[in-house]
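[1] Give me a model of this one.
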Amino acid sequence: MTAKKLTRSTQDKWLGGVCGGIAAYFGWDATLVRLVALVAVLVTLPVSVVAYIVAWVIMPQEPATPWQTGTDAPSGPVQ
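    Sure, this is the predicted structure:
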């Protein structure tokens, strides 16, 4: 069993992948997390923007899957 790790999403992202990563970590819907983040921005603009930027900087990006890196593509010419 692998330990669950909070990472920025590479597939479910709009800006930096922070909301997608939080949603994946807790098993929530990413749209719900984005709506909560939007309300937070509207209510506490400077605090929430700084918090998002800090999360963007400190959260590691999730590892790339083979299809993102292109390692599963055929190596020869296509015929």
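[2] Please count neighbours and contacts with C-alpha atoms only from this point.
    Fine.
[3] give me every residue that touches the residue lying closest to V18 once chain neighbours are set aside.
    Sequence neighbours aside, R8 is the residue nearest to V18 in space, at 5.0 Å (criterion: C-alpha to C-alpha, 6 or more residues apart in numbering). R8 makes contacts with 16-22, 56, 59-62, as judged by C-alpha atoms under 8 Å, 6 or more residues apart in numbering.
[4] Now the second one, please; I'll put the structures next to each other:
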Amino acid sequence: MDNKIRKSQTDRSITGVCGGIAEYFGIPSLFVRLIFIFLPANILVYIILANTMPDSPQGL
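    A predicted model of the protein is given here:
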């Protein structure tokens, strides 16, 4: 099974980064979003992840 971290196609608020991280670790996306809210460099980390994480295939 190919278990790579990818942007979510179904759980998207802006670009699907938090949803993709949540799907990879099997946790609710609300927890990931709360971590990003309280992370000191949240905007910079989110922008980097949004540009480097691949999109999830349409069939998944």
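[5] Need the TM-score between these chains.
    TM-score for the superposed pair, counting by TM-score structural alignment, normalised by the length of the second structure: 0.90. Supporting figures: 60 aligned residues with a C-alpha RMSD of 1.4 Å.
[6] related to what we said a few turns ago, could you pick out the buried ones from the contacts of R8 of the first structure?
    Buried positions within the contacts of R8 of the first structure, assessed by neighbour count (16 or more other C-alpha atoms under 10 Å), are 16-22, 56, 59, 61.
[7] From these, which land in helices?
    Judged by DSSP state H, these include 18-22, 56 as members of helices.
[8] Adding distance to V49 of the first structure, write the contacts of R8 of the first structure out as TSV.
    TSV is the format used below for the contacts of R8 of the first structure (distance: C-alpha to C-alpha, whole Å):
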residue	distance to V49 of the first structure
G16	12
G17	14
V18	12
C19	13
G20	16
G21	17
I22	16
W56	11
M59	15
P60	18
Q61	19
E62	22
